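[1] Could you look at this predicted model? Sequence included:
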Amino acid sequence: MSDDKKSSIPSREERPAEGGSRAGGGFDTMLGRVMIDRGLVSDSELQQAINRRDLDPGGSLADVLLNAGFVTNSQMDRVRSEIESERSTQRIPGYKIMRKLGSGAMATVFLARQISLDRLVAIKVLPRRYSDNADFIARFQKEGRAAAKLNDPNIVAAYDVGNSGDHHYFVMEYVDGDTVYDRITANKRFEESQAISVANQVASALRHAHDRGFIHRDIKPKNVMITKDGLVKLADLGLARALSDKEAAEAEAGRAFGTPFYISPEQIRGKVDIGPQADIYGLGATLYHMVTGSVPFKGKSPSEVMHRHLKEPLVAPDHLNPGLSSGLAQVIEMMMAKDPADRYRNAEELLEDLALVDAGQKPRHAGGAIDIASVVSMGDDAENLAPVMASRANENRSGGLTILLIATLIGSVLLNLALLAFLAGNA
């Protein structure tokens, strides 16, 4: 094809973000680009639509695409929303938008360059439809403020929170990598050593957050990012809450906040006193998914999944993945105990057990009662055992003594009854 006969559709580099020779030209140009980029229309279909639009001075490209049946109303609505978000970010002072990274129901994330520091950043933009919703705006700003108070290599850093016109944005560290969810989707499951490495880094991030009085409340594979160098970053503090924020806890009482596949039982019940153990449960469910390739509990609806979190026993992860070590299986089972009191008390204990399992040793806190004989042989080292394990050992030992005592009493009663019967028969 000769140059003078090439399609008049501008290339991605040539398409302007604003402007145009006709009313709505800027929007139509962006609309055409997005339609092509998303594969919703072909070059020839877009060119047909442009030609039809040009025959009607008052027409719009969107109307032509819809009337011609090239796209559906729902597809057009999604594209309009994306364009509005992209146009709004073009007006955020101090940043040059480069491309969209992803979008969800609550926000769209763009890759941008911070002009003053010449560094890549990610900008999260609240959809325009929520710009008048005080609750959504407050939650969005709360995420930024929470992230700004945390400074840990395993947590995505926050740089700025603000608004441009009626659009609210949150600037954060750009992570060049993928998520745990992406890797599960591609490979089904993680090797045990890789899973332990990821869990160890997330637990370290949780230790930092918990020590500073924050709980995440939405630990899941999509919120755990991995850089190309293997560094793990915990992301999305949208549901994070200060442990000291009693007002927020009371306001949220009775409502479940979290993702059904990974939510803790106390979050499902809407408990007021939710603590760090909820994050440990979420990480346990995430780790379970990583090493088995399956979520802990399945269901046809979110309510069914959450009901199973509350009531159904967990299928041991090493039953689904026989190659999994018993040590890691025990760690996961303790992380996902129904009762928070039966889980790790804090991330520090979890980190200790993960290190032991990674070294091929038995976990110190998980796995139930210990062998009393082995404790005796340890000598002075026995006093260093975790209180939780000693407590469980004592409980089991005292329980055994109780059963033995009851059995002895029953035997004595039966013997006496037999003796009385014998004497009565000989009277």
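    Looks like it arrived, so ask away.
[2] Could you use CA atoms for every contact and neighbour count after this?
    Fine.
[3] what number of residues lie near residue 99?
    A count of nearby residues for residue 99, using other Cα atoms under 10 Å, gives 12.
[4] ugh, wrong one, residue 187
    Around residue 187 there are 12 residues (other Cα under 10 Å).
[5] what do you get for residue 52?
    With other Cα under 10 Å as criterion, residue 52 counts 16.
[6] What of residue 208?
    For residue 208, using other Cα under 10 Å, the count is 19.
[7] Am I right that it sits in a strand?
    No: the assignment for residue 208 (DSSP: H, G, I helix; E, B strand; the rest coil) gives helix, which keeps it out of a strand.
[8] this is the comparison structure:
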Amino acid sequence: MTFNNVDELEQLLVRLHLVEPAQLDECLSRLGPTQRQPADLLQALESKHYLTSYQVGRLTRGETEGLLLGEFKLMYRNASGSFARVFRACSIKDGRMIGLKLLRQRWAGDPQTVAEFHREADLCIKLRHKNIVPIYDVASQGDYHYLTMEFVEGGNLRDFVNIRKTIAAAEVTRYAIDMAEGLEYALTQGLTHRDLKLTNVLMSTQGVAKLVDFGLAADIDISGAGRNDDVRRALEYAALESSTNAPANDPRTDLFFLGGICYELLTGKPPYPRTRDRAERRRLGRYSDVRRIRDVDPNIPPVIADIVERLMHINPDQRYQSPTEVLADLRRAASQLGDVPANGEGASQSAVTGEVATAETSLPTIMCIESRTKQQNILRDYLSKRGFRVLMLSDVERGLNRLRTNPPNGVVFMGESIGDATIQAFHEATRLGQTADFITLVVLSEQQASWTSQLDQTPTARVMVQPISLRDLRREIHLTFQRQKSSG
């Protein structure tokens, strides 16, 4: 659908609940007499963060269908695979953020795939465990088939490896316990994962590993002769099970790939090369010729290296036989490595810190308001490695609500990401910080430098202007904490 004039665009935006009438009026009032084209209005709405760049891109191309699915408007595309795409979506009823997994259109016309998607989602809805991302609902709207689930803010383990390269043994052990506990619980419900990999392990901002996409493999294989043709498995799973005479959906196959995740977290290298070549992914030697982890890095503690090597034994009879069995060894390893496994989200040190949590640890928590994934990862990695717990939020209003209800020790607003909402957010945070005792920093872009005169700085509310280094930001955070302590 293309828009002939601004009026047509206005009607659509309101009908799809993408913006409120008051927001439209505000942006229309800012347009000059020569700025009356749909593109002008879209630009104004994006600059005020009433529409996201994803929404504006779709609207500009006339792709309006599917922007609102049920009660959820699509905000950003978070991930994309050959089977489905994952979006961050927002409820038009209560404003809550959720994850929305949408079956790709190339599969939407295949009745068998659609039925399987709904069946798998219906099975997984019953899973309720601290280490599994919950599915709330599965639904259809025309040719669109989707499920809704918890939106996990902290990224996935692939992000961690890309940024941090390697992760300490104690921390890896803690995540392995989280994953194994999720697998153990799912098995009691009659389910195996069937697509365990770095990108299917999400990390909460509290540092808890959560499994996602049980049975909803992104690259699937229909079982061959002698097996139930309804069984769908990730290609790697099918290759490993058929080559080792293991039954389909063998829980021990999940354990092999759990070992592969730990291998890469510890060494920074995948146990076998990544490839799109399906023939190579079916080859048994790809999985049997894995270099021993202690040869890759002799400094990895034997207690965890032994567990990884047993998890990845090519003979399923020589692996751990159940998640429960490996959990016993993982917990012993955690004790030896000086770590205490998380008992829930509040018990675990933030995954982004890269440090071992203890009962005595009291790290300052910094909340960063930044919507760009790359910048989120850079900030998270840098600050966490330098003694901060990091809470990353993309939405300004969610951040301000957090300041009102459960404030961290400090908040950093990234002005280039927030845009026009920066000034109001800074003023509101400064006001709240006077009674809630947290510090406020805003980092303006070079283009926003003139806003400095509109921002009232105090000893605990500071303004920085790009270009600055991450070291400059860290130094200012420390100085502001010192001023806070002196004034208190």
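    Alright, I've got the coordinates. Keep in mind the model is a prediction, meaning the values are calculated, not measured.
[9] what's the nearest residue to the aligned partner of residue 182 of the second structure in the first structure if we skip its chain neighbours?
    Aligning on TM-score structural alignment places residue 182 of the second structure opposite residue 205 in the first structure. Of all residues not flanking residue 205 of the first structure in the chain, residue 154 sits nearest, at 5.3 Å (Cα to Cα, 6 or more residues apart in numbering).
[10] OK, contacts around the one you found?
    201-202, 204-205, 231-234 (Cα atoms under 8 Å, 6 or more residues apart in numbering).
[11] Whichever of those end up buried, select them in ChimeraX.
    Selection of buried members from these for ChimeraX, criterion 16 or more other Cα atoms under 10 Å:
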select :201,202,204,205,232,233,234
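[12] Columns secondary structure and distance to residue 359 of the first structure on top of the contacts of residue 154 of the first structure, output as CSV?
    Converted to CSV, the contacts of residue 154 of the first structure look like this (DSSP: H, G, I helix; E, B strand; the rest coil; distance: Cα to Cα, whole Å):
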residue, secondary structure, distance to residue 359 of the first structure
201, helix, 16
202, helix, 18
204, helix, 18
205, helix, 21
231, coil, 20
232, strand, 20
233, strand, 23
234, strand, 24
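[13] Go through the contacts of residue 154 of the first structure and name the one nearest residue 78 of the first structure.
    Closest approach between the contacts of residue 154 of the first structure and residue 78 of the first structure, by Cα to Cα: residue 234, at 28.2 Å.
[14] What segments of the stretch 51-200 of the first structure are helices?
    61-67, 73-89, 134-148, 180-187, 192-211 (DSSP state H, counting those that start in this stretch).
[15] After alignment, which residue of the second structure pairs with the residue nearest to residue 205 of the first structure?
    Under TM-score structural alignment, residue 154 of the first structure pairs with residue 131 in the second structure.
[16] before we move on, what about residue 341 of the first structure?
    So residue 341 of the first structure corresponds to residue 317, using TM-score structural alignment.
[17] ok, so what distance separates that match from residue 184 of the second structure?
    Residue 317 of the second structure sits 18 Å away from residue 184 of the second structure, going by Cα to Cα, to the nearest Å.
[18] Compare these two (neighbour count), which wins?
    Using other Cα under 10 Å, the more surrounded residue of residue 317 of the second structure and residue 184 is residue 184, with 20 against 11.
[19] contacting residues for residue 211 of the second structure?
    Per Cα under 8 Å, 6+ apart, neighbours of residue 211 of the second structure: 131-133, 179, 182, 200-202.
[20] how does it look with 6 Å?
    132-133, 201 (Cα atoms under 6 Å, 6 or more residues apart in numbering).
[21] which of these has the most neighbours?
    residue 133 (28 neighbours).
[22] Just to check, that one is in contact with residue 214?
    No: taking contacts as Cα atoms under 6 Å, residue 133 of the second structure lies outside contact range of residue 214: 9.5 Å.
[23] Alright, that wraps it up for me.
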